[in-house]
Each structure stands twice: as structure tokens, then as C-alpha cells.
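>>> sequence unknown, structure follows:
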């Protein structure tokens, strides 16, 4: 019996339907970066240990370095590039929160921190510091900006609440 090596996959990427024929062993990260020029998710460790490759697959954080693109068939995939409202020129509240609280230095962990925070705030709009730390525990920050990251998530929660209430957070 002959083993399948190529497969056509269809998924919604940042709000747009995409179809691609991929090698069944190819990672989603490789497909996103090489075939679709998506640069938010980064290659860090290749072992799903650092979080730099995190994307949302059907709303849940997923490590795209170990997720085979063929397994994403039929899924909704959101990357860092898909968060902002480009038509209105408005960043996602989590992106803005990380800017406001200076939660990024080198950028290595930023993608994973932001994508994981988006999922966290969807599930829990007002997380405690303990819940934030727990949600981000699998994202490696090499610069040691842990306090700024914590503050960034708090700021993002505040901005998200303000947007949902129709107001402006200060």
C-alpha cells in the first residue's frame, strides 16, 4: 500500500479561505511563513516548548511548529497578522496593551504571548495575576520582561473591556 505524501488542505487564514497542497509531514509554521508570507509566528525551538510559533486554531492556542499543516484542514487559523482591524487602522486590544505596557523587548516571545493572551481573555475577560501566569507558563521570555508582560495582559484586559462597553480605556 502506498503512503500519501501530498494532501490538499483548506482552511480559513485570518478571515480568508485558503487552499494549498502540502507535504503531509510539513508543519503549519512552515506553510504559513513560506507559502503565505505570514511572519508573526516564529521558529524558536521546533519542539513546542517556547511558544514563539503560537497561532490560534479554532480559537485555541496551538504550536504551529509541531502541528502538521494537513491536520489544520477545515480549521480557522488566526495569526498575529489577523488580529488588527486594518480597515479602521486599529490594533487589537492585546496588541495595544503590549505596546502601552512595554511588554516586548526582543520580540522572540511576543507572538506567543499575544496569541495566548487573546485566547485567555476570550475565555476569562478579567484574569487574576495567578491565572495570567498560568496561561502564559508555556511561553518562554528570554529578556526577562515578566513584570511588563503581566502588566501588558492587565492593560489588554482593560482595553478589551472598554471596547466591549463601547468606551475608551485610559
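Everything's here; your move. The shown structure was predicted, so the numbers you read here are calculated from the model rather than taken from an experiment.
>>> alpha carbons only for contacts and neighbour counts from here, please
OK.
>>> need the longest helix for the chain.
helix 146-165 (DSSP state H).
>>> so what does that one touch, helix or strand wise?
The contact analysis (3 or more CA pairs under 8 Å, 6 or more residues apart in numbering; DSSP states H and E) places helix 146-165 against helix 93-100, helix 129-135.
>>> and the first one, what's buried?
Read it as helix 93-100. By 16 or more other CA atoms under 10 Å, the buried positions in helix 93-100 come out as 93, 94, 95, 96, 97, 98.
>>> ok, second structure coming up, stack it against the first:
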């Protein structure tokens, strides 16, 4: 093993290299370095958090304002969930809201809170159980606050 490293280090100090026949260690080293460079590039390329364009952000702010001004708390929750779905699509998260949340979007600091709000939306859409108006109003305000954080 030590001779392998001696060969690697001596490779860089040799002024005349026979380019026709390279030992396997040099080829292996070149491949490893290439893979590492590609890995570093991909890490930096895809690790940056996306931001919405100014016009999209403005559009969603207006939609949120419309919802907060006009609708009942249960309707607000339903609409906020739909707005969140479209925002996440603009951040390149595909699928249903559940699929999008399972992807654990990096821009969401309170993923558990958003999951609970989405579950409440599903309960409103699919269950016949009544939910108190006070709780719905509180959750609608919470949903609005969380969506605004995404912008």
C-alpha cells in the first residue's frame, strides 16, 4: 500500500512521463479525482435554496390577501392549502401536497406545523365532523403566516 502512495506522489515529480502506457494506479487516481470534482460541482449546484421571482411573489401575496379578506375560516384553510400547493410547484416540488411535503422542502422551517394544517384541510374536505369556529380561525391565521414565510 505504501508503494502505491509513493508512486502517486512520485508521478507528480517526474518530468518525463510515458504517455502511451500509464499504470492502472494513475488511471484510477484520475477517475477518483474526476468523480470528486463532479460531486463537488453537483453539491453546490443543487444545494442552493430557490427563491420565487418577484412577480410570482407579488401574485401570491395578492391571492393570500384576497383569501384573508373574503372567506370563512374553513374556506380560508382550503384555499391556503391550494395556494401552498402552487407555491411548492413553483419551487419545483411535484405531486400532491402530501407528496410535496414528504419531500421535506428546505424552505419550510415548520414542516410539522404545515403537515398538521394540511391534515386539518383534509379533515375539512373529507370528514363530516364539526370543528369549532375559533379553532378554524386560529388555524387559518397560522396557515396564512406559514405561507407568507414561503414567499
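Arrived safely, thanks for sending. The structure displayed is predicted, hence computed values, not measured ones.
>>> just give the TM-score of the two.
Here the TM-score for the pair of chains, by TM-score structural alignment, normalised by the length of structure 2, is 0.24; 64 aligned residues with a CA RMSD of 4.7 Å.
>>> out of the buried residues of helix 93-100 of structure 1, who's nearest residue 116 of structure 1?
The closest of these to residue 116 of structure 1 turns out to be residue 94 (CA to CA; 9.9 Å).
>>> relative to residue 117 of structure 2, how far out is residue 70 of structure 2?
The spacing between residue 70 of structure 2 and residue 117 of structure 2, counted by CA to CA, to the nearest Å, is 20 Å.
>>> which one of the two has more residues nearby?
Neighbours were counted for residue 70 of structure 2 and for residue 117 using other CA atoms under 10 Å; residue 117 has more, 21 against 10.
>>> got a list of what the more buried one touches?
The contact partners of residue 117 of structure 2, by CA atoms under 8 Å, 6 or more residues apart in numbering, come to 77, 139, 143.
>>> quick one: the helices in structure 2, in order.
Under DSSP H, structure 2 gives helices at 2-11, 24-47, 54-70, 73-90, 97-102, 111-126, 133-150.
>>> hey, which of the ones you listed is tucked in deepest?
helix 73-90 (a mean of 20; mean count of other CA atoms under 10 Å).
>>> ok, how many other residues are close to residue 152 of structure 1?
26.
>>> cool, residue 62 of structure 1 as well?
Neighbour count for residue 62 of structure 1, taken as other CA under 10 Å: 21.
>>> now residue 79 of structure 2, nearest residue through space, not along the chain?
Leaving aside its sequence neighbours, residue 79 of structure 2 sits nearest to residue 67 (CA to CA, 6 or more residues apart in numbering; 7.0 Å).
>>> how far away is that neighbour from residue 100 of structure 2?
Look at residue 67 of structure 2 and residue 100 of structure 2: by CA to CA, they are 22 Å apart.
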